[in-house]
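Chemist: Take this sequence and fold it.
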Amino acid sequence: MEKIKVTLPDGSVREYDPGVTIEEVAYSIGKGLGRAAVAGNVDDKLVDLDTTLVNDARISIVTIDSEEGLDIYRHTTAHILAQAVKRLYKNVKLGIGPTIENGFYYDFDVEESFSPSDLEKIEKEMEKIIKEDLPIKKEMVSRDEALKLMKEKGEIYKVELIEELEDDYVSLYHQGEFIDLCRGPHLPSTGKVKAFKLLNAAGAYWRGDENNKMLQRIYGTAFQKKKQLEEHLKMLEEAKKRDHNKLGRELDLFMTEESIGQGLPLLKPKGAKVVQILQRFVEDEEEKRGYQLTKTPYMAKSDLYKISGHWDHYKEDMFILGDEEKDDEVLALRPMTCPFQFMIYNSKLRSYRDLPLRYSETSTLFRNEASGEMHGLIRVRQFTISEGHIICTPEQLEEEFRGVVNLINYMMETLGIEDDIWYRFSKWDPDNREKYIDNPTAWEESQDKMKNILDKLNIDYVEAEGEAAFYGPKLDIQFRNVHGKEDTIITVQIDFALPERFDMTYIDKDNKKKRPYVIHRTSVGCYERTLAMLIEKYAGAFPTWLAPVQVEIIPVSDDQVDYAYEVKGILKEAGIRVEVDDTNEKLGYKIRQAQMEKIPYMLIVGNREVENRTVSVRDRKEGDLGAISIKEFKEKIVREVEEKSH
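Modeler: This next block holds a predicted model:
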């Protein structure tokens, strides 16, 4: 019998009899590799360990300690979850059960929502399934056969998925009595799972569409070792403490109200103060850097958005006021400010001497986010952004782009999050042209220009195809929230399309009309999202310059209340945000309350402080600093605020 040749990642070639399994290949290389193997990669396709090789192939062994291996491990755990739910609940119907970052989930159509006690019961059943060590086997069946099987089982969601497949054959996975539609691969048996935990349950629309039925989604995670699981669970507990959605409400920064609607948070006085401080800081800094402030309407006729292309490419994400078929004039709330500022540019003839023109605006914008996508302050339907547009000549493009990046870096350093961000170069997807303005040549040229600029700036970035704006490539500044979810906080875009659509021109040195370039940018992003990010970064303990209340003065008794208000007046004149706790509570309670509110400084004033004209300073971080003069403390905190230290 002629041997087949297997090429390994190091380039070495081994010969085997046809029909050898991936698992057998792994053990032939080494027992340790065989024990750690969970799947194989055959000619760049992931396959199960019991897959047989009949032809020459390039293979690598996927081990549990790899990213792919852990993903397979978690995917199998999701199937064990589904099997446990099917055992425990009658008439349950299966949705989908993919892996996600740091875990997995599975969607179920059940009569009632899952409670914490339900999750405990499901976990125990999962442990039984793992102890049973059920073999997991793949079966290839015809599409028609799979449809018949799932219809007989009443699995309406699986039927829907199969009906959309174009393949003649589909794969099913068996483990005991449980059968699921899945591409795989999976672990060889349920007993290979060693450590898992169900985290929570939540509602989720089938396929993420709010027009579909609400299913129940169970989230979980799994690791190779119990110690790894314990460490991850500890990290999740810490994340819960920092979660802006929880902490922001506890600190009285913002709230939501069902009668107002989803994605429409109310910033309370303390939260609004933080945003106000940020806005003033940003607007002042932009003015120093040559930006001119504009103020434009919150809505416009559909005509404007048809010129910009938003009507064709972004309409479903906009709030429309009126009916196109019935009304002469249809308005829409603005999703961004650029078309308005372009009209300001076009209001007069421009010369090359006028450029660059840098427009900025603190813009309130509106986007019709799906209800399932909204979360706290991170993703909302109305938000305020530090928006700006630079209109420049081609020769000025690189220097202006550099200036934008420098401004963003300055903002991130000042906020203390420069080490928590990374850059993403977001490009168009030429295979999905309907998403974008269709001009392949311009897309390639603008992407080349952006790449050259990024490389000259020595920016360390990752590339992401398909993440560009519909009118041009962009540089995204990325950030992860405490739960590990990645979000874009700031974008910079080079726009080749809209200057042409709006017929923007300038007169060059030779007295000829030319098209300018446009850079779309934010300097600190969306203020609501930035507030959420800062709550989580500092666990609510904002740097002194950002803290809504910077000083709490605590009189020991009623005898010192007048002095406390005198000190408050002195600090307030210096621009310090200060409050007096003159409640009839014990000193210890007042101190604990100020600590819980994460106020940077407490000033304790008793009879001695009144006599000596001093204050006893308690620092949020360093504790008791002793008694100092009012003047000395004022100078200390004013300096700290001016330096924007963190």
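
Chemist: CA only for contacts and neighbour counts going forward, please
Modeler: Noted.

Chemist: so Val141 touches Tyr169, yeah?
Modeler: Yes: assessed by CA atoms under 8 Å, Val141 is found in contact with Tyr169 at 5.4 Å.

Chemist: neighbours around the closest residue to Ala26 other than its chain neighbours, how many?
Modeler: Leaving aside its chain neighbours, Ala26 sits nearest to Gly34 (4.7 Å; criterion: CA to CA, 6 or more residues apart in numbering). For Gly34, the neighbour count with other CA atoms under 10 Å is 19.

Chemist: Give me the most central residue, this protein.
Modeler: Closest to where the C-alpha atoms of the chain average out (CA atoms, centre = their mean) is Asp487, at 2.4 Å.

Chemist: I'd guess it is in a strand, am I close?
Modeler: Yes: with DSSP: H, G, I helix; E, B strand; the rest coil as the criterion, Asp487 is assigned to a strand.

Chemist: Could you measure from it over to Asp354?
Modeler: 36 Å (CA to CA, to the nearest Å).

Chemist: To compare with the earlier structure, here is another sequence to fold:
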Amino acid sequence: MGKKAFWHSSSHVMAQVLLEIYPKIKLSIGPAIENGFYYDVDPNGHAISENDFPKIESRMLELARQNHNFKMRQVSKKDAIAFYKKEENPYKIELIRNLQDGDITFCNHSNFTDLCRGGHIPNTGLIKAVKILNIAGAYWRGDENSKQLTRVYGISFPKQKELKIYLQKVEEAKKYDHRRLGKEMELFTFSKKVGAGLPLWLPKGTQARERLENFLKKAQQEAGYEQVISPHIGEKGLYVTSGHYEKYGADSFQPIRTPNETEEFFLKPMNCPHHCEIYNSRPWSYRDLPKRYAEFGTVYRYEQSGELHGLTRVRGFTQDDAHIFCMPEQLEDEFTKVINLVLYVFKSLGFEDFTAQISLRDLEKKEKYIGSEENWEKAEKAILNVTKAKGLHCIIEYGEAAFYGPKLDFMVKDALERQWQLGTIQVDYNLPEQFELSYIGADNSPHRPVMIHRAPFGSMERFMALLLEHTKGKLPLWLTPNQCIIIPIGEKNKKYSKKVLKLLKKSEIRTQIDDRNETTGKKIREAEMQKFHFILVVGDKEEEAGTVSVRKHGGKDMGKMKIAEFVDLIEGNDSFRTELFLSS
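Modeler: Below you'll find the predicted structure:
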């Protein structure tokens, strides 16, 4: 809350300065975000320029030093609208009209007033360091049919030293930003013609993604999961029943119309309603439970354009989703098994530094959630019992639960220490009621199952993004599409290179040849950039001896090896593969 209050307060100061420098702009919203803050403004004829960033920063610090207090005040809805009519600001008026009737809160500091719900530091004097980071386009309320606004991003700190450290981290993080690595390693791309936030997986990225999927599928199979497939769309009634339409309908993609005017479909925002219907396709006995349905299901959510960020925040993503339907007395045991699976996945891929977060209801805003008090208490108690018995150190966050149930989230930090949710496990007593799910108990009477939602990766896109940054692009040898590359020194060595390629592929080693008409040095530099684990250089001497010169990623020369020896190096030496895995 401290950082959010600090950065939200800073956004007010920035808005004040933007109005000074660009008097005709119209303010809309200015929230705190994971790292800093932004303010969306209608330029209204002004050309907001990066050249003005130093001027904005200087004036913000000047105002901050004047120690203006942040003061909240309540006004009636009528007076609030009148204030912004005078300001000729349609954005604030629309926001106010969409608020519930009653008092509206304004925040004052200096000679500046803004519509605000609160959450501020005491005064501007605490702001000692400011950096305007960049500007971007953002549609009003995320609607591409609305006017495009200008989003100004900034960050602030109570000490200049903290800003300096942050900027150093930014520069370091740029080297290993997954967007940059994805391009260099030819893993994924985006296309304006396809649409913002809709990644296209290239052949190498698809290979890595499929290997990740197979890794989890094997673990799931051993744990008793059954794979299912559900469609990418569903009738509106499905999401009305689940409650997702009421909660997220306004933020979903527009309905899909068919020639039949009575039909209304949506791109599915989640897989759980579909899995409920799979469970409901036949009757079940208590002897059949638990049922564990798993699916790598692609879902679609309309994120605002300004919030899209590489693979970490997209509009179309694939969840490694599964739903467990069990008896209440099986719940804690099943939840424990899912924790074990998530920990296995994290440990296998090097994510051992994570935060476990128990996400519970906001008890002051119970209207946000569906279901009975009794069911919520049982679900929350189950998570608390299991994590305590497991000895899993957790933090508790109120207000972060899903609308249908509490959850256990596994949070991982990126290079800029922004937290991202990867794995998640959720307890749900409510969707089984919404869909009238049942099983016949030992007493020969119908009973309601409990549902566990789980996704160890979270989504394939976000997991891959953080894995790339975590490993600095050097994916584990078993996972990477770039295991090795063969570089012939001269034209006459190409035939031998193809022979080596054939032998390595026979051993299922992922290999390619770089036979371009470029210098060997340039080819090696580009292979290093693409994070090939091994570079095999072949020239006349290697051809005569039936060997390859092996160079490990990072420049280590491993000398000449027979092809069979190199195959053994990758396939047969477990300790070497472990060393590669741990060092990646």
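
Chemist: right, and the residue nearest to Ala26 of the first structure touches Ile22 too?
Modeler: No: contact criterion CA under 8 Å: Gly34 of the first structure and Ile22 do not qualify, at 9.3 Å.

Chemist: hang on, the earlier thing: what lines up with the residue nearest to the centre of the first structure in the second structure?
Modeler: Using TM-score structural alignment as the criterion, Asp487 of the first structure maps onto Trp420 of the second structure.

Chemist: okay but its match is in contact with Lys413, surely?
Modeler: Yes: at 6.1 Å, Trp420 of the second structure and Lys413 qualify as touching, with contact defined as CA under 8 Å.

Chemist: OK, contacts around Tyr153 of the second structure?
Modeler: Residues near Tyr153 of the second structure by CA atoms under 8 Å, 6 or more residues apart in numbering: Gly36, Phe37, Tyr38, Tyr39, Ile132, Leu133, Asn134, Ile135.

Chemist: should've said Lys531 of the second structure
Modeler: In this structure, Lys531 of the second structure makes contact with Met185, Gly473, Lys474, Asn482, His553, judged by CA under 8 Å, 6+ apart.

Chemist: Would you mind finding the match for it in the first structure?
Modeler: Taking TM-score structural alignment, Lys531 of the second structure has Lys598 as its aligned residue in the first structure.

Chemist: Please identify the helix or strand for that match.
Modeler: In the assignment (DSSP states H and E), Lys598 of the first structure maps to no helix and no strand.

Chemist: what about Glu125 of the first structure, distance to Arg87 of the first structure?
Modeler: Taking CA to CA, one finds Glu125 of the first structure at 8 Å from Arg87 of the first structure.

Chemist: who has more neighbours, those two?
Modeler: The neighbour comparison of Glu125 of the first structure against Arg87 (other CA under 10 Å) goes to Glu125, with 19 against 15.

Chemist: Hmm, Lys86 and that one touching each other?
Modeler: No: in this structure Glu125 of the first structure lies outside contact range of Lys86 using CA under 8 Å: 10.3 Å.

Chemist: matching residues in the second structure for stretch 534-548 of the first structure?
Modeler: Residues 467-481 of the second structure are matched to stretch 534-548 of the first structure when aligned by TM-score structural alignment.

Chemist: Now for Glu579 of the first structure: which residues touch it?
Modeler: Val549, Val551, Glu552, Ile553, Lys568.

Chemist: how does it look with 10 Å?
Modeler: Counting by CA atoms under 10 Å, 6 or more residues apart in numbering, Glu579 of the first structure touches Val549, Gln550, Val551, Glu552, Ile553, Ile554, Ala564, Tyr565, Lys568, Gly569, Lys572, Met602.

Chemist: Next: Met336 of the first structure.
Modeler: Tyr298, Met299, His310, Ser363, Thr364, Leu365, Phe366, Arg367, Ile385, Glu387.

Chemist: and if you look at Val580 of the first structure?
Modeler: The contact partners of Val580 of the first structure, by CA under 10 Å, 6+ apart, come to Val551, Glu552, Ile553, Ile554, Pro555, Val561, Ala564, Tyr565, Val567, Lys568, Met602, Leu603.

Chemist: what's the helix or strand for the closest residue to the fourth one other than its chain neighbours?
Modeler: The reference is to Ile554 of the first structure. With sequence-adjacent residues excluded and distances taken as CA to CA, 6+ apart, Ile554 of the first structure is closest to Ile604, at 4.9 Å. For Ile604 of the first structure, the enclosing helix or strand under DSSP H and E is strand 601-605.

Chemist: cool, Phe346 of the second structure as well?
Modeler: Going by DSSP H and E, Phe346 of the second structure is in helix 331-348.

Chemist: equivalent range in the first structure for that helix?
Modeler: Residue span in the first structure matched to helix 331-348 of the second structure, by TM-score structural alignment: 397-414.

Chemist: in that stretch, what counts as buried?
Modeler: Under the neighbour-count criterion of 16 or more other CA atoms under 10 Å, stretch 397-414 of the first structure has Leu397, Glu398, Glu400, Phe401, Val404, Val405, Leu407, Ile408, Asn409, Tyr410, Met411, Met412 buried.

Chemist: Which of these sits closest to Glu112 of the first structure?
Modeler: Lowest distance from Glu112 of the first structure to these (CA to CA) belongs to Met412, with 45.5 Å.

Chemist: ok, and the closest non-adjacent residue to Trp311 of the first structure?
Modeler: Distances taken as CA to CA, 6+ apart put Tyr305 closest to Trp311 of the first structure, at 5.2 Å, once the chain neighbours are dropped.

Chemist: Tell me how many other residues surround the one you found.
Modeler: Counted with other CA under 10 Å, Tyr305 of the first structure comes out at 21.

Chemist: tell me the secondary structure for it?
Modeler: Tyr305 of the first structure ends up helix, using three-state DSSP.

Chemist: what's it in contact with, if anything?
Modeler: Tyr305 of the first structure neighbours (CA under 10 Å, 6+ apart): Trp311, Asp312, His313, Tyr314, Lys315, Leu331, Ala332, Arg334, Pro335, Pro339, Phe340.
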